[in-house]
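Participant: here are the coordinates; sequence isn't available:
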């Protein structure tokens, strides 16, 4: 049918051009940004998946950063312990040498002077070794490192390397047996600290054994509880107590040395004292070696964690790329196709607009 009021062919051409323009615009956006999904309408499901994977990748990146910082802290700690270990070995040499019957009194004085200097330096290292402003050798505190994208963590005990820890008295009034807790202002303990209970010659707290090592847990202000093992302390499994004990009982924090190695405890100023010091130093060396081994195991785990996180991140990025990134081969072909169709559409629109003019030929005839 010939008509002039409605040009159907022109409307069809205009509609086809509009649709083609949209497809061409999408192809140009993808080519210019390098991203396949530039708006939610491009691929709603793909956008949701890509967003979730982006969150995972960001979490993995932060976990890698956390783990590398943890490695630095543990390496700093282990480095300080290594120097302490070297000095303990030198102290042991002096303790052995001081027992030799060929020593002159001046020799003993010189050995004792060096021995005391080493004790002072060990204490200085313990008090001043820091990472990011955190003392790592004089608290014995646990550090929890977030090493996973979903908040997985690794708990590491940094141990206490102070040369002396004094016994702290806990009166019966400081013990609350109904809730298994001890109370002392400024007790100075951290979760996981090893402490030795001593009843002081009186009635022991029911549930605790004199001379036994326990582990601090569930610290809340001035209150804390005890566990029978480090693992139980971490898990929050407390030792039940049903009695208050007496007013002379004590808790003594246990250092990594297994005892005190300060000037008032050991010396080499006589053959007898040197022999006693040798026993203490051997125990301290064993404790120090155990601490280093524990930190070494943690370092290995952290290094493996960084490697695993890196691999997971690469795979996650590759998966997201397949969803989110532009396929330049496909999109350049799409752009060329839509440009050709646009040119053809414009030509056909011109032809459609010319069609009503054929009516004039009929009218002239």
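Facilitator: Thanks, I have it. Here the structure is a predicted model, which means the values were calculated and not measured.

Participant: C-alpha from now on. contacts and neighbour counts both.
Facilitator: Fine.

Participant: by contact count, what packs against the helix or strand harbouring residue 320?
Facilitator: Assigned by DSSP states H and E, residue 320 belongs to helix 271-324. If contacts are counted by 3 or more Cα pairs under 8 Å, 6 or more residues apart in numbering; DSSP states H and E, helix 271-324 sits against helix 44-97.

Participant: and the angle from the next helix or strand after the helix it packs on to helix 271-324?
Facilitator: Remark: after helix 44-97, the chain's next helix or strand is helix 105-128, criterion DSSP H and E. Between the axes of helix 105-128 and helix 271-324, defined by axes from the mean of the first three to the mean of the last three Cα atoms, to 10 degrees, the angle is 30 degrees.

Participant: ok, and here's another one to check against it:
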């Protein structure tokens, strides 16, 4: 027995201390609701739970960000809806103005309303804001691209091509066989005053041929005719369409004078002929020079040769009519249906003369033909089917290619005989990039593109309803603007749907993370209260036993008394 060291008291004190520590920890957990109140409670658990807390709070803020983004896009969509309504009204006014029952004052009234709507579209696009920031891009880049090129393509889409095809089918009886044709305005130029347009080999794989317009000869476009006397882009396009259709419908080789003369005869070339006769000295001598320029198979691409070819084909047209062969139309159809024959064979079959005899007749009678059959003083152009050539309606430089005539405007299907592709001018309204942070980590964002919607960007700043031609152009431009706005709205709608999905996903992720963190960090009250009761009992028991450990010392005193 010893008194310096009371092992029982030491052991009991240690147990009491442990019970008190356990009791203290239970009190902290039960009072705070947290299983981990300091790093000492669970170092690894603390690190994991804190990382989860960052993810939870980041997800919560990302959801708020996404909801803010939804609000911004809803504001943008509301503005675009108003722009769309204004565009629909401008289109309605354009359709009304295109009707020739309207007087000049009527069209001016329509133009005044349209101008106000155009200005309001610009105002909405330039002032729409969210939280003090402009919503849309403020760029003035046009969806139509270069205005002159756009005007020429508009002319071809709105009527030049379809009117040409219709006229060729009516008076020549032939049309394309469904081949692919590329139509461009940027790939060719030889300067002003030379080749204004051409049909030639395809510039891209898979196409049958190209139709290219030289913008050096078509600027400014001056719709609806594409120019003024003596140059008209619409007639140039009709000329080239004859080549395009003949390339498809007539596979055999024919003389150049026949191809070029037919292309001139479709729209008439009296103005050119008059100028070339004067340039060659005028009178009979000038006429003889024009006729003689197409004597035989030789060809030079100058204006005199084109005039000579025009007169020669027109002379042939009358010869064919006199023989009951249906004029130039009968010849074109014969060549189309008899691909094994040449022009010589066709003429022998239709007028009983071979090509050489016809050539001699024309050289002998060409000057007299111009003097007696071609009227160079009236407004008729001398086109096939017109007043001078066939006793039909007068065909003037303005009326020969109806603007908005033919098949009509459809950007995907202008022609019946060809599958055409128009050059993409590369025009586009500027756009503004907006980034929405929709995740808890860096880089978890959504890029949103908001384009410009002012009148310049939409390509409607030059809307002109004061003429029927201007109204037709306006319909086309408004359709393009509506397609652009609708595309914007569709993209915004998709992004709204994505953001709403992102919010739902963030909320679900947050809920799951909270549940995971709770299992690590939160107090289990059932377990802790059971532990508390146990610790309280142990504390009380240890306290009582410490008192009992004094008995050993009392026994030692008893021994000493003895």
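Facilitator: Happy to help now that I have it. Since this is a predicted model, take the numbers as computed values, not measurements.

Participant: Quick check: TM-score for this pair?
Facilitator: Remark: TM-score between the superposed chains equals 0.71 [TM-score structural alignment, normalised by the length of structure 1]; 269 aligned residues with a Cα RMSD of 1.4 Å.

Participant: quick one on the thing from earlier: the helix holding residue 320 of structure 1: average distance to aligned residues in structure 2?
Facilitator: Once the two are superposed, helix 271-324 of structure 1 sits an average of 0.8 Å from its aligned residues in structure 2 (mean Cα distance after the TM-score superposition for structure 1).

Participant: what's the matching range in structure 2 for that helix?
Facilitator: Per TM-score structural alignment, the counterpart of helix 271-324 of structure 1 in structure 2 is residues 468-521.

Participant: Now do the host helix or strand of residue 155 of structure 2 against helix 468-521, angle only.
Facilitator: Following DSSP H and E, one finds residue 155 of structure 2 within helix 147-155. Comparing the axes of helix 147-155 of structure 2 and helix 468-521 via the same axes, to 10 degrees yields an angle of 110 degrees.

Participant: Buried residues, helix 147-155 of structure 2. List them.
Facilitator: By 16 or more other Cα atoms under 10 Å, the buried positions in helix 147-155 of structure 2 come out as 147-155.

Participant: Tell me the first helix or strand C-terminal of it.
Facilitator: Downstream of helix 147-155 of structure 2 (by DSSP H and E), the next one is helix 161-172.

Participant: whereabouts in structure 1 does that next one align?
Facilitator: Using TM-score structural alignment, helix 161-172 of structure 2 finds no match anywhere in structure 1.

Participant: Now do that helix against helix 147-155, angle only.
Facilitator: Using the same axes, to 10 degrees: helix 161-172 of structure 2 against helix 147-155 is 40 degrees.

Participant: on contacts alone, who are the packing partners of helix 161-172 of structure 2?
Facilitator: helix 233-249, helix 327-337.

Participant: now, of those, which is deepest in the fold?
Facilitator: Looking across those with neighbours counted as mean count of other Cα atoms under 10 Å, the highest average goes to helix 233-249: a mean of 24.

Participant: Point to the residue nearest the middle of structure 2.
Facilitator: Closest residue to the average C-alpha location of structure 2: residue 484 at 6.6 Å, with Cα atoms, centre = their mean.

Participant: From residue 39 of structure 2, how far off is that one?
Facilitator: Note on residue 484 of structure 2: its distance to residue 39 of structure 2, by Cα to Cα, to the nearest Å, is 59 Å.

Participant: Same question for residue 475 of structure 2.
Facilitator: The value you get for residue 475 of structure 2 to residue 39 of structure 2, if Cα to Cα is used, is 73 Å.

Participant: of those two, who's got more company?
Facilitator: More crowded of residue 475 of structure 2 and residue 39, by other Cα atoms under 10 Å: residue 475, with 26 against 11.

Participant: By residue count, tell me the biggest strand in structure 1.
Facilitator: strand 212-220 (DSSP state E).

Participant: Which strands and helices lie in contact with the next helix or strand after it?
Facilitator: Beyond strand 212-220 of structure 1 on the C-terminal side, the first helix or strand identified by DSSP H and E is strand 223-227. Packing partners of strand 223-227 of structure 1 (3+ Cα pairs under 8 Å, 6+ apart): strand 181-183, strand 212-220.

Participant: how about the longest one: buried residues?
Facilitator: The neighbour-count check on strand 212-220 of structure 1 (16+ other Cα under 10 Å) flags 213-219 as buried.

Participant: Who are the packing partners of that strand?
Facilitator: strand 194-198, strand 223-227, helix 230-235.

Participant: Could I get these in JSON lines, plus columns for mean neighbour count and distance to residue 151 of structure 1?
Facilitator: Below are these laid out as JSON lines (neighbours: other Cα atoms under 10 Å; distance: least, Cα to Cα, whole Å):
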{"stretch": "strand 194-198", "mean neighbour count": "22", "distance to residue 151 of structure 1": "27"}
{"stretch": "strand 223-227", "mean neighbour count": "23", "distance to residue 151 of structure 1": "26"}
{"stretch": "helix 230-235", "mean neighbour count": "17", "distance to residue 151 of structure 1": "17"}
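
Participant: Nearest to residue 251 of structure 1, out of those?
Facilitator: Proximity to residue 251 of structure 1 (Cα to Cα) singles out strand 194-198 among these, at 4.8 Å.
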